[in-house]
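In: please find the sequence and the predicted model below.
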Amino acid sequence: MEQRLAAVMAADMSGYSRLMEADEAGTVARLRTHRIELIDPAISKNKGRIIKTTGDGMLVEFQSVTDAVRCAVEIQQRMKRRNADVPQDRRIEFRIGINIGDIIFEDDDIFGDGVNIAARVEQLADVGGICITAAVATQIADRLELLIEDLGEKRLKNISRPVQLFRIGLEGVGLSQPEDAETVTRTVSKPSIVVLPFTNMSGDPDQEFFADGLTEDIITALSRRHELFVISRNSSFVYKNKAVNLREVAEKLGAQYLVEGSVRKSGDRVRVTVQLIDATNDAHIWADKYDRKLDDIFAIQDEVTAAIAATLPGRVEAAQRDQLERTKPANMAAYECALAAKVLHHRGTVSDNAQAQALIARAIELDPGYAHAHAWRACILGQAWVHGWCENKEATWNEVIAELDRALALDDNDADVHRILAAVNVNNNALTTARYHQERALSLNPNYDLVVVQQGELLTWLGRPEEGIEWIRKAMRLNPHHPERFWSHLGKAHFAARQYGEAVEAFMHLSAMDHLQHAFLAACYGWLGDDIAAQAHLEKVTALAPEFEIDSFLSTLHYAQESDFEHLREGLVKAARGRSGPPSTAEDAAAR
């Protein structure tokens, strides 16, 4: 046995039995996701050690009381944000209690009065709250800027003496505020947008519900995009069935952009028109119409909502980019810096990446609490890491991870945060963890083209390229002005599906190719038996990367199945030998 002073955090899930009875599989899956994405990383980051877990709770030891409280606050604040869009009866919420005292350690378990008190204190905490003992409160009073409410002395079950308890106030609390937090002003200037109620042009009062439902669904879908500030439904529906001056409405609601539309039913068809207007100059930025057969009005509503929600943010961003290029302000706000950094990132050159790094760093300097900017700094640094555009790859990778930790702590409901976490885990060949984050990103924003295309990539790595092709093509439909690299993803998926002609066609959409894409094309032609084309692309490979070796190339890929590695290897060997039959062992070795 070992006895030492330690801080103990006891956490327990509220309503566990009720949730398990209502949806056992779903509750277990969601709890597991919270553990993987939030709770375990928070414990690790704050130097905690999980001693014991039960179905609905855990005991965690910390060497520092401050670390224990920081961890508890982070968990509860982030769980509150996660639950914001979850119905009350399906929320997973925790009570947390913290105590410090002498703990007995034996056989990887802990015992003693200090542990018992922590467990009893947890039971008196509010749902979603934190309860601490006087010993803990005394130690953090001058170290953490927290609201601590004295609950007085309480009698705890099986504890003979009364224990003085305190409640930590979590409302508006942040543990990582800058020293001059009181003078810091937010400089994120997101484009604001209002969706006015769609007009029912059908002359059919029964279609009014469709027009209103479509408007509400579009507002909800756009609200998932963290780069937009969307005016609430309550504000926009004030103008239902009223003749309005768009510029006055925009000024009154503080909106830069307006969306308006109409619904018209004719026979067995319904037509929806929509347009996006820049209220500052009355310019029509974008318009479209959707003409559908009236088989299932709710399916049409979902389809049109998805199309508008996928297309409209890109049009807003394009308009913002045009404005930036025209004005080139000397001191851009955080949002504008982040937007310009994204544009440079998508160009995909070493010089553009360097400029993107400078701009995204400026965005964070202007607003350290801007989660979206931290996520994109990880993405931009990750691009430099992948392409070797950094002096110290290990240091750059550590920065990527640190930025994602910050972004996740600030806002784990940002689809970009989870999208980039999925990409990072793919690069680490941690495909199971990548799937958790990818699914979370999809649930947060199912119409985001970058998330959708990444789903196709991940399925290709997992050995399901036919499904991957469908997702990549969906991303292309969602964003007809998609980045050119989408064609590269599609080509790789077709190759993995043994669809060589389609793969070649996809790669040929690229205006320029690197040696990796030429290698895939060489393998395609190797399998097709086109010796001349295969040799031509191999020459491109060696011209662009004189040190190219098959094994080194394969080591950069992330296939889950060995057969996919061998399939690519054999295609390259065929290309190298200029023959379509299976290579001999000697030829294979020579090609390497």
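Out: Everything's here; your move. Numbering: from 1, shown residues only.

In: for the rest of this, base every contact and every neighbour count on C-alpha atoms.
Out: Will do.

In: which helix of this structure spans the most residues?
Out: Secondary structure of the chain read by DSSP state H shows that its longest helix is helix 297-327.

In: counting by contacts, list what that helix packs against.
Out: helix 208-223, strand 283-293, helix 334-347, helix 465-478 (3 or more C-alpha pairs under 8 Å, 6 or more residues apart in numbering; DSSP states H and E).

In: another one to put next to it:
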Amino acid sequence: MTTQSRAMQDGTSAGTRAGAAPLQLRLLGPLRVTRDATAIALPASRKVRALLGYLAMTAQPVPRSQLCDLLWDGPNDPRGELRWCLSRIRAVIDAPPCSSRVETQDDSVGLRLDNTCLDAAEVTAAVQGGLEHLPQDELHRLAGLFAGEFLEGLDADRMPAFNTWLMAQRRHLRGLRVALLEQIVAHGDASATLPWLEQWQQLMPFDLRVHEKLLQTLARQGRFAEGEAHLQATVRLFESEELEHRPLRTAWQTARQRSHPVLPRIEPAAATPAAGLPILESMRRASIAVMPFRDSNAPSSIADWLTTDVIVRLARLRSLLVISQGTTLALRDRWVSPEDAARLLNVDYLVNGSFSRQNGRLGITVELAETRTGRILWTEAFDRKAEDALLAFDEIGSSVADRITNEVDAAERRHAILKPPASLTAWEAYHRGMWHFYRFDREENRKAQQCFEMALQLDPTFSRAHAGLSFTHYQNAFQGWAADRAQEAERAYATASQGLMADDRDPAVHEVMGRALWLRDQLDGALTELETAIDLSPNFVPGHYTFSFFHCLAGDPQAAITASDHSREISPFDPLMFAMLASRAVALLRLKRFDEASDWALRAAARPNAHLHVQALSAYALGLADRLSDAKAGMARIRKHWPSYNVETYLSAMRLAPEGAAMVRNVARRVDA
């Protein structure tokens, strides 16, 4: 359970305003405790205050042995000292006649923080809930909760394990503070942003964006001398760290040109490089940095190998701009934190992980976060036997790359669908199109087509948009949504060809080319394109699924089952899960395993975006399994949406091999009646 979820469950700081809770724990800055607006004197012991801060931020009871290892470096009686520290904490946070907030059960210790305001948890909950919906006064209040570093003044040489935890918490909360400041600056009154920009700059002195915004603000206010001085000082700072600073000069030049009333008008022929930014912005892709996985034991080539594996898998998918490992290693070696590195590299997403070995087990944790907001999109822990390390790493690397891709795509779709259509970049138009496309509805498919066409107008070289457009034409032909199926099949082929010319190493365009060739009854060529897609990127799930789909219809049914299982294994939350399940069901029907097939078909039909052909598959599979009443009920539901739907509608889309088609026609006499 996270700090945020515990805060929500216990009624702690999430949604609790300062002063509203009888007990307030202030961890953002020096530790402070107040009860009923009265400050409580804290014990002088650094360990007592460290223990209170740690337990307040920990999401669940902690074993006593872990607390002893965290805070004591080999005393004679660590458990005795722990008991003494807990007694001091009770004196601070308990208020008789209430029951004790320090809870001990079995051999663990935790805090009960109901009706408590915990500032760090409040900020975490706000960021995770989405800052874009909060009014400015609430953003100001949250930013004002930061009175300094997290648990300021509690570093101690004799508590190395605690210091490691403390540094990690400080990095995380510093990132959340920057996200708050960014939101305030982006949407606040331009005339009042300077103090917030100065806070942001102090926290992130190598973040190009804060310097650019600060220079723009100074220019807008006519403070050109201050802007020039800031530019020169910042350039020297960046040069000392061997960082790129030319964008700062360009930003200052552009800001002066827009703000200075006596500057001559610059004609388009003499435009500065900044004039090209709108075009470049329209071609932007989401970017991601995978920071070297930390090894809790020592610097590890194994941990670096896993990092490399994830980077390579993501890069081969060709859907994101992936920062090279050489860059992230260099930043790690300069002791740049992952959060600071993400902002320094100006990436949209950050992958961070850790690696540990203990008692013959491997422990790997991975986290994906949005850089701008600090919001955690996905996190997972893997536990494997050390002796299975090589196999485990291959499995984990594959799983991590797929979950990252799915989560990033989902986040980008959410962002794109909330933006006004006229303001979309090519990347955003593509993801807005995918938001419509995954609904598998005729009207939604038309909207998706319009979005992909918009993306290609903005960036004709965008291969993934060509692939998306080809897929919409394929759907028109496959679903029977177009009056002229042959024409839609040719459009699917033509747009897939354009995608190959844009980037013949993008697995997505090879996959849609395979679909287009299948519509042309060129199964061998279609399978070749799918094999190419998988060779280019073994983690490209649509390639595996479509390979399964083609084989389940007229190829090798066992190969179809294997490919379907592999697709679901590496992408358990895929938007095309209904299709993976359906492919397995069709393959099982061809193998005459009717009971199994009906179960898988029902699972496919139960998915929220399963289209009518999948619903029909479920009805026919139930009929073959002698569940005729369920089959007839399923067909009745289909005809509410498509009254003329029958077995020929199904077979014209699915193109089953003769034996399979005969089997379906035979059962349809009973199901369609």
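Out: Great, that's in hand. Not measured: the values here are computed from a predicted model.

In: and the longest helix of structure 1, how far out from the chain middle?
Out: Remark: helix 297-327 of structure 1 is offset 19 Å from the chain centroid, using C-alpha atoms, centre = their mean, to the nearest Å.

In: hmm, back to that, how about the helices and strands packed on helix 297-327 of structure 1, which one is nearest R247 of structure 1?
Out: Across those, R247 of structure 1 has its closest neighbour in strand 283-293 (10.9 Å, C-alpha to C-alpha).

In: hmm, A441 and R419 of structure 1 touching each other?
Out: Yes - using C-alpha atoms under 8 Å, R419 of structure 1 is in contact with A441, at 5.6 Å.

In: which stretches of the stretch 101-250 of structure 2 form strands?
Out: Using DSSP state E, counting those that start in this stretch, the strands found in the stretch 101-250 of structure 2 span residues 102-105, 108-111, 116-118.

In: tell me which of those strands sits most buried.
Out: Of all the strands of the stretch 101-250 of structure 2, strand 116-118 has the most neighbours on average by mean count of other C-alpha atoms under 10 Å, namely a mean of 26.

In: and that one, what does it pack onto?
Out: strand 23-26.

In: re earlier: mean deviation of the longest helix of structure 1 from structure 2?
Out: Overlaying structure 2 shows helix 297-327 of structure 1 at a mean distance of 1.7 Å from the equivalent residues (mean C-alpha distance after the TM-score superposition for structure 1).

In: ditto for stretch 372-380 of structure 1
Out: Looks like 1.1 Å for stretch 372-380 of structure 1 (mean C-alpha distance after the TM-score superposition for structure 1).

In: returning to that earlier point: now do the shared contacts for R419 and A441 of structure 1.
Out: In terms of C-alpha atoms under 8 Å, 6 or more residues apart in numbering, R419 of structure 1 and A441 are both contacted by the residues V451.

In: state the three-state secondary structure for the nearest residue to A338 of structure 1 once chain neighbours are set aside.
Out: Leaving aside its sequence neighbours, A338 of structure 1 sits nearest to I360 (C-alpha to C-alpha, 6 or more residues apart in numbering; 5.3 Å). Three-state assignment for I360 of structure 1 (DSSP: H, G, I helix; E, B strand; the rest coil): helix.

In: what's the counterpart of S618 of structure 2 in structure 1?
Out: Aligned against structure 1 by TM-score structural alignment, S618 of structure 2 finds its counterpart in L521.

In: surely that match and A536 touch.
Out: No - contact criterion C-alpha under 8 Å: L521 of structure 1 and A536 do not qualify, at 9.7 Å.

In: so which of these two has more stuff around it?
Out: Per other C-alpha atoms under 10 Å, whichever of L521 of structure 1 and A536 has more neighbours is L521, with 29 against 15.

In: fine by me, thanks again.
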